[in-house]
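Have a look at this prediction, sequence included:
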Amino acid sequence: MRSFMTKAGISFRQMLVGIAALAGVAAALSVTSQAAEEAKVIPAPTQDEPTGAKPETTVLAGGCFWGVQGVFQHVNGVISATSGYAGGARSSAQYETVGTGSTGHAESVQVVFDPKKVSFGHLLQIYFSVAHDPTQLNRQGPDTGTQYRSAIFPQNDQQAKVAKAYIGQLNHARVYDAAIVTKIEPGKNFYPAEAYHQNFLNDNPTYPYIVINDLPKVRNLKSIFPADYRPEPVLVARNNQ
């Protein structure tokens, strides 16, 4: 089993044991400031989708889906944020199989949003700023493998156009110390993850991995995007899983 700072390769039962391990929680708290990913204040996109009247969907991958889901569940205008898998086949969309890194899937989050309240471009700004580090290739924080890659799965041509333009804008402005490695992968289906992965950050706020890697992302959302932060997250209904 890996260190408590990682998530891959451990069973859900082992996760529950870890949640109850007070010593591990204390250790996690002591190193949070060292391990947490740093957020980046970045400019808004110069190109965006036109405001639509109906809810819209996009799929974003940025490492472990626990933290990415947790961030977008706290964003005003987001109707739902569901953890799952994108990039591979339906037959291999299971946690243990995806964890091998051989399926083509990335741990992803399907975000349904109201474009009258939050635009696709602004969701990308949050994604690149606080949800993950887009300069890390096939890894994120302590997790490594193609299943943890940075990827955008656009649901229409306009989303793909906006995403490509924004990546170009940020790279041209040298916002990061390294080039953005985020891939744009159109035409890929999304498959919801197992029920125990849904709302994981909300349900397990003392789990060491969450304390170290993911709660700082939610705090950064509140700090950098205070107008977008909603205190009460929008959660995945259990009867939908």
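Done, it's in.

From here on, just use CA atoms for contacts and neighbour counts.
OK.

quick one, what contacts Thr103?
Applying C-alpha atoms under 8 Å, 6 or more residues apart in numbering to Thr103 gives the contacts Gly88, Ala89, Ser92, Thr97.

want to compare, so here's the second one:
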Amino acid sequence: MDTDTNFNGTALCFRALGPVILAVVLGSASPVHAVEAAVAVPPPVVDLPTPAAAGAQTAVFAGGCFWGVQGVFQHVAGVKSATSGYAGGSADTATYQQVSSGRTGHAESVRVVYDPKAISYGRLLQIYFSVAHDPTELNRQGPDTGTQYRSTVFPADAEQARVARSYIEQINRANTFGKKLATTIEPLKAFYPAEAYHQDFLTINPGHPYIVVNDLPKIDNLKRVFPAVYRATPVLVGSAR
């Protein structure tokens, strides 16, 4: 996300707004969003088994600006938390200003803590590939470009890596998107939560032009494509202001 600053000092996305978004910003158009097409991705043939014992598990996904990815998973039943952050680089470069340079190795990512008895890792991947982002885009999503916006799965362990790899191969064999996925699989060395102003951004700022155009359609698609796991009230990192 290239950023500007609003009157409260909050960093906001304003790259490639275009005339429609500028109209919203200037007040000459109402912030109504159109539902973008979602790709119906079949469920994975290979998935993790439901564990016998209770306990939360963690998954980390990168797919463009973390505002929308976080917003999607916060509306998924069985998800206990979804946190925006950075993965792929080192601790000393895990700040928004540095990651935005595209030279840190980090990707804007979301850490999803979920109940594997309520939703499987494979179903989370299905949502990720279908409605959370476009997995065929290489080092970009929508108006945002750079390696920090790459499509990457960061498996927490070898079993998650096995499921993710198998699923990518399955989707490519089926030619579901009409072209190969650009999604990479990288080992999860560490996850660093993003700055507080990035957390729950979609919920707190539903009228923000970037959110209206790029991210609210993802929530609509989640509700439409995955009604069985959609929940209207998102689970938030902090209290919505």
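Thanks, I have the structure now. Worth saying up front: this structure is predicted, and the values here are computed from it rather than measured.

Please work out the TM-score for the two chains.
Once superposed, the chains reach a TM-score of 0.89 (TM-score structural alignment, normalised by the length of the first structure), with 228 aligned residues with a C-alpha RMSD of 2.1 Å.

Gln155 of the first structure: which of the contacts of Thr103 of the first structure is nearest?
Gln155 of the first structure has its nearest neighbour among the contacts of Thr103 of the first structure in Gly88, at 15.6 Å by C-alpha to C-alpha.

helix, strand or coil for the closest one?
Here Gly88 of the first structure is coil, with the state taken from DSSP: H, G, I helix; E, B strand; the rest coil.

What is the burial count for it?
Counted with other C-alpha atoms under 10 Å, the neighbours of Gly88 of the first structure add up to 18.

Now do the same contact list for it.
By C-alpha under 8 Å, 6+ apart, the neighbours of Gly88 of the first structure are Thr103, Gly104, His105, Lys188, Asn189.

ok, those vs Gln147 of the first structure, which is closest?
Closest to Gln147 of the first structure, out of all of the contacts of Gly88 of the first structure and judged by C-alpha to C-alpha, is His105, at 5.7 Å.

where do the strands sit along the first structure?
Per DSSP state E, the first structure carries strands over the ranges 56-62, 78-86, 106-113, 139-140, 143-144, 150-153, 183-184, 190-192.

Give me the contacts around the fourth one.
By C-alpha under 8 Å, 6+ apart, the surrounding residues in contact with strand 139-140 of the first structure are Gly62, Gly63, Cys64, His132, Asp133, Gly145, Thr146, Tyr148, Arg149, Ser150.

average gap between it and the second structure?
Here the mean offset of strand 139-140 of the first structure against the second structure after fitting is 0.2 Å, by mean C-alpha distance after the TM-score superposition for the first structure.

now the last one
Between strand 190-192 of the first structure and the corresponding residues of the second structure, superposition yields a mean separation of 0.2 Å, by mean C-alpha distance after the TM-score superposition for the first structure.

Export the contacts of strand 139-140 of the first structure to JSON lines and append columns for distance to Ala227 of the first structure.
Converted to JSON lines, the contacts of strand 139-140 of the first structure look like this (distance: C-alpha to C-alpha, whole Å):
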{"residue": "Gly62", "distance to Ala227 of the first structure": "23"}
{"residue": "Gly63", "distance to Ala227 of the first structure": "25"}
{"residue": "Cys64", "distance to Ala227 of the first structure": "25"}
{"residue": "His132", "distance to Ala227 of the first structure": "20"}
{"residue": "Asp133", "distance to Ala227 of the first structure": "22"}
{"residue": "Gly145", "distance to Ala227 of the first structure": "34"}
{"residue": "Thr146", "distance to Ala227 of the first structure": "34"}
{"residue": "Tyr148", "distance to Ala227 of the first structure": "29"}
{"residue": "Arg149", "distance to Ala227 of the first structure": "29"}
{"residue": "Ser150", "distance to Ala227 of the first structure": "26"}
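
mind putting those in JSON lines, distance to Pro208 of the first structure and neighbour count included?
Formatted as JSON lines, these follow (distance: C-alpha to C-alpha, whole Å; neighbours: other C-alpha atoms under 10 Å):
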{"residue": "Gly62", "distance to Pro208 of the first structure": "19", "neighbour count": "29"}
{"residue": "Gly63", "distance to Pro208 of the first structure": "17", "neighbour count": "30"}
{"residue": "Cys64", "distance to Pro208 of the first structure": "14", "neighbour count": "28"}
{"residue": "His132", "distance to Pro208 of the first structure": "18", "neighbour count": "27"}
{"residue": "Asp133", "distance to Pro208 of the first structure": "20", "neighbour count": "24"}
{"residue": "Gly145", "distance to Pro208 of the first structure": "21", "neighbour count": "18"}
{"residue": "Thr146", "distance to Pro208 of the first structure": "23", "neighbour count": "21"}
{"residue": "Tyr148", "distance to Pro208 of the first structure": "19", "neighbour count": "26"}
{"residue": "Arg149", "distance to Pro208 of the first structure": "22", "neighbour count": "26"}
{"residue": "Ser150", "distance to Pro208 of the first structure": "23", "neighbour count": "28"}
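
any idea which of those residues is closest to Pro226 of the first structure?
The closest of those to Pro226 of the first structure turns out to be His132 (C-alpha to C-alpha; 18.0 Å).

How about that closest one, nearest residue that isn't a chain neighbour?
Nearest residue to His132 of the first structure in three dimensions, chain neighbours excluded: Gly62, at 5.5 Å (C-alpha to C-alpha, 6 or more residues apart in numbering).

Contacts only, for that neighbour.
By C-alpha under 8 Å, 6+ apart, the residues touching Gly62 of the first structure are Val68, Glu107, Ser108, Ala131, His132, Asp133, Pro134, Gln140, Tyr148, Arg149, Ser150, Ala151.
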